[in-house]
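J.: structure for the following, please:
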Amino acid sequence: MWVQILCGLVIYKLFKRIFCGDDVLDIETSDSIAIFSVANRLEKLYGGKAHVGLRIPDPDTGSRQNIDIVLVTKGEAVVVSVKNFAGFVSINGDGSWVCEGQHGHRAQHYPDPVEEVKKQASVLESYLEQRGVALPEGYFSYKVILPNPKFCSIYSGNFPPEVITFEQWTLLKPEQKNMLSGWIKGAFSGGKKEMQESINQQLNFILGTAPIWDRLEIKGNKYVLGEFLEFKGKQEDTQALRSVKRSKVSRLVIQKTSMFGLAPSRLQVLYCPRDYRSEGMSTSEWKEVTVRSSTEVIFQPQDSSKVRKFKLSSILSMQLSA
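T.: You can find the predicted model right below:
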């Protein structure tokens, strides 16, 4: 029996190395995937645009506030913090949270998520004011969403109204906008439709150009937020990719090339040079290099202390923050 178990483990390791060869299997339950899943559902429920993985400068601390999602819809914006908690969650008298049974670990203590997201909304408003966007009072609201199906709470009624538990999250419908929003109805009523549209356009543009986490799009509708570090592989491949630096490149798209016989699998890497003078780039300005599919992207995920390796063959695209 032990021989069968050991053989099974060896086969699994070989399968992972041959067909995955990287850390793709380790991100199945990552916070990044939960954040993008929530963002996609919010867009489907309420329309608008969800900006994900923002890193907004905070002049008070000299650091950056990490904001999971900012949802911009008609006449409002919601700052969303996604807490991928699993296990039993309770609230202490000081507002901090305790999560027991998460990933088989001991009880974990977390600062008050509502106060955290409130601070994020405040920092974001100040940042927008610095960039010339004056928002009406009450334009921003904030929410904490708990999307993990393994989330449990004995006293769910103790959670503040800004918290959307897993059960509430699954029951959300488009007409239940008041559960998500703190919007003051009628603020843009009357002849202020043009003002509303103008603010939405400005807001989406600024959030679309704000500092963000680097991000990987992995096959299987998976995303990883964090920091791109370097490429690793054969010298000729890393040399071909030497111009891919965040100061010069904003986005990479990976395309598979045809394979003949026993030739090594190769990939086309299309990258868009960064141009600070314009908002977008035309397709004619994309550059192309061809490298081995075994070339690796070394990446530091936002929610992990461990550096990860992802083969280019498992990546669809990579976006680099300026």
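
J.: contacts, neighbours, all on C-alpha from now
T.: Will do.

J.: show me the helices in this structure, by range?
T.: 2-15, 31-46, 113-130, 166-171, 177-180, 193-209, 235-240 (DSSP state H).

J.: could you dump those into JSON lines with distance to L146 and mean neighbour count added?
T.: As requested, those are arranged in JSON lines below (distance: least, Cα to Cα, whole Å; neighbours: other Cα atoms under 10 Å):
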{"stretch": "helix 2-15", "distance to L146": "33", "mean neighbour count": "11"}
{"stretch": "helix 31-46", "distance to L146": "9", "mean neighbour count": "19"}
{"stretch": "helix 113-130", "distance to L146": "11", "mean neighbour count": "18"}
{"stretch": "helix 166-171", "distance to L146": "5", "mean neighbour count": "14"}
{"stretch": "helix 177-180", "distance to L146": "13", "mean neighbour count": "15"}
{"stretch": "helix 193-209", "distance to L146": "24", "mean neighbour count": "15"}
{"stretch": "helix 235-240", "distance to L146": "41", "mean neighbour count": "14"}
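
J.: in CSV, list those helices along with distance to P273.
T.: Output for the helices of the chain, formatted as CSV (distance: least, Cα to Cα, whole Å):
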stretch, distance to P273
helix 2-15, 36
helix 31-46, 25
helix 113-130, 27
helix 166-171, 40
helix 177-180, 38
helix 193-209, 15
helix 235-240, 15
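
J.: among the ones you listed, which is nearest E285?
T.: helix 235-240 (17.6 Å; Cα to Cα).

J.: please give the structure of this sequence too, so both can be compared:
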Amino acid sequence: MLKDDLSVSKTARRKGSEKLIDAKKGSHIRLKEREDLSIIQKKKRKTQSRRTELEKLYGGKAYVGLRIPDPDTGSRENIDIVLVTKGEAVVVSVKNFSGFVSVNGDGSWVSESEGRHKVEVHPDPVEEAKKRASILESYLEQRGVALPEGYISYKVMIPNPKFRMPLHLYNDVPWNWGALILICFTLTNECKGGCLSWWQKRDAESINQQLNFILSTAPIWDRLELKGSKFVLGEFIEFKGKQEDTQILRYIKRSKVSHLIIQKTSMFGLAPSRLQVLYSFRDYRSEGASTSEWNEVTVRSSTEVLFQPGNSNKVRKFKLSSILSMSLSA
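T.: Coordinates of the predicted model:
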């Protein structure tokens, strides 16, 4: 009898320790997910900040988070920023490299963090930006815009003040914005002068209007706005929750809806565990949503949104109660 009690006690302790280990693993996974989300949110804020700085510095209009179809692979290529001015369209690739950077024989970049001896290898960002510029050019031509040769250029923006690079790798004079460093690589050496002289002879305004219309309607990432001024770019998958709630939300599809807002119920008699979802139907006659009419449904606050962040292969779950708004790409 005593042996049986000891055996049961050992089994209980073992199961207890296993639960503790599982709990620690779960905690570690949740911590890793929070870190991944934090990185996504920081990148989003930095990219939006870079867009504002580019518009102020060069004028024109900047488009962020484009997903341009690649005619060769059928997949979509992610472009951080496209800056459209009267003289050119610039594909800007934003990289947060830090430390001293060298270049391997195959073109890849190797960054070594100062003091940490942490070495990271990155694909050639210049070639990446060049490829994206080529894909954008093909996309614009497919949409009916005839571009002059050399009109599209590409740049690699490295805003990290801890970035260090050998001077012989600069193809253009870098601009310093305080602690920010912008390294410029143009598609052709004559691009700037050639574009400007060509545009002096043509009606640049007409093509500019075409470009702005096409880029404003080009595919982009879906966007979640979370509480605490946090944003996540990625792809909306679906709603999860009670069947009653998912049935109510079944009309919210990207083909029909462009924007929705989540807010607490204010109607008398409704439990605080329910949320109002306001959504507007997509207006294809103009850019974005039609704000003339908002539709409203009420669902449980436990309803979840399945969303895949742009730089992750994992689908994340977000409580509807943690979301302020969601924008859906067409």
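
J.: if we can go back for a sec, closest to K222 of the first structure out of the helices of the first structure?
T.: K222 of the first structure lies closest to helix 31-46 among the helices of the first structure, at 5.9 Å (Cα to Cα).

J.: map F318 of the second structure onto the first structure.
T.: Counting by TM-score structural alignment, F318 of the second structure lines up with F310 in the first structure.

J.: any idea how far I27 of the first structure is from its match?
T.: Relative to I27 of the first structure, F310 of the first structure is positioned 11 Å away (Cα to Cα, to the nearest Å).

J.: same drill for these two, tell me which one is more crowded.
T.: In this view F310 of the first structure and I27 are compared by other Cα atoms under 10 Å, and F310 has more residues nearby, 22 against 16.

J.: that one against E296, yeah?
T.: Yes. F310 of the first structure is within contact range of E296, at 5.3 Å (criterion: Cα atoms under 8 Å).

J.: tell me, the longest strand seen in the second structure lands on which residues of the first structure?
T.: Longest strand in the second structure, counting residues (DSSP state E): strand 230-240. On the first structure, the counterpart of strand 230-240 of the second structure by TM-score structural alignment is residues 222-232.

J.: one more: stretch 46-57 of the second structure?
T.: Counting by TM-score structural alignment, stretch 46-57 of the second structure pairs with residues 34-45 of the first structure.

J.: mean per-residue distance, the matching stretch versus the second structure.
T.: Mean deviation of stretch 34-45 of the first structure relative to the second structure after superposition (mean Cα distance after the TM-score superposition for the first structure): 2.5 Å.

J.: which residues does that stretch contact?
T.: 49-52, 68-69, 71, 82, 84, 147-148, 173-174, 223 (Cα atoms under 8 Å, 6 or more residues apart in numbering).

J.: stretch 192-203 of the first structure now?
T.: With Cα under 8 Å, 6+ apart, stretch 192-203 of the first structure has contacts from 72-75, 128, 133, 135, 188.

J.: and those, which of them are in strands?
T.: Counting by DSSP E, those contribute 72-73 to strands.

J.: so how do I select the buried members of the contacts of stretch 192-203 of the first structure in PyMOL?
T.: Buried residues among those (16 or more other Cα atoms under 10 Å), as a PyMOL selection:
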select buried, resi 72+73+75+128+133+135+188
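
J.: what's the most distant pair in the contacts of stretch 192-203 of the first structure?
T.: Across the contacts of stretch 192-203 of the first structure (Cα to Cα), the longest gap, 19.3 Å, separates L128 and F188.

J.: P211 of the first structure reaches I56, doesn't it?
T.: Yes. P211 of the first structure is in contact with I56 according to Cα under 8 Å; the separation is 6.3 Å.

J.: buried residues of stretch 153-168 of the second structure, list them for me.
T.: 153-160, 162-164.

J.: any of the contacts of stretch 34-45 of the first structure buried? List them.
T.: Applying 16+ other Cα under 10 Å to these flags 49-52, 68-69, 71, 82, 84, 147-148, 223 as buried.

J.: can you give me the distance of L241 of the first structure to A263 of the first structure?
T.: 21 Å.

J.: also V249 of the first structure?
T.: For V249 of the first structure, the distance to A263 of the first structure equals 30 Å [Cα to Cα].

J.: who has more neighbours, those two?
T.: Set side by side, V249 of the first structure and A263 show more neighbours around V249, with 19 against 8, by other Cα under 10 Å.

J.: the more buried one matches what in the second structure?
T.: Per TM-score structural alignment, V249 of the first structure is aligned with V257.

J.: hmm, its match is touching L278, no?
T.: No. Judged on Cα under 8 Å, V257 of the second structure makes no contact with L278 at a distance of 10.5 Å.

J.: S282 of the first structure -> the second structure?
T.: Aligned partner of S282 of the first structure by TM-score structural alignment: S290.

J.: next, the contact list for T170 of the first structure, please.
T.: Counted by Cα under 8 Å, 6+ apart, T170 of the first structure has zero contacts.

J.: same thing but at 10 Å, please
T.: 147, 149, 164 (Cα atoms under 10 Å, 6 or more residues apart in numbering).

J.: residue contacts, Q239 of the first structure?
T.: 231, 233, 291.
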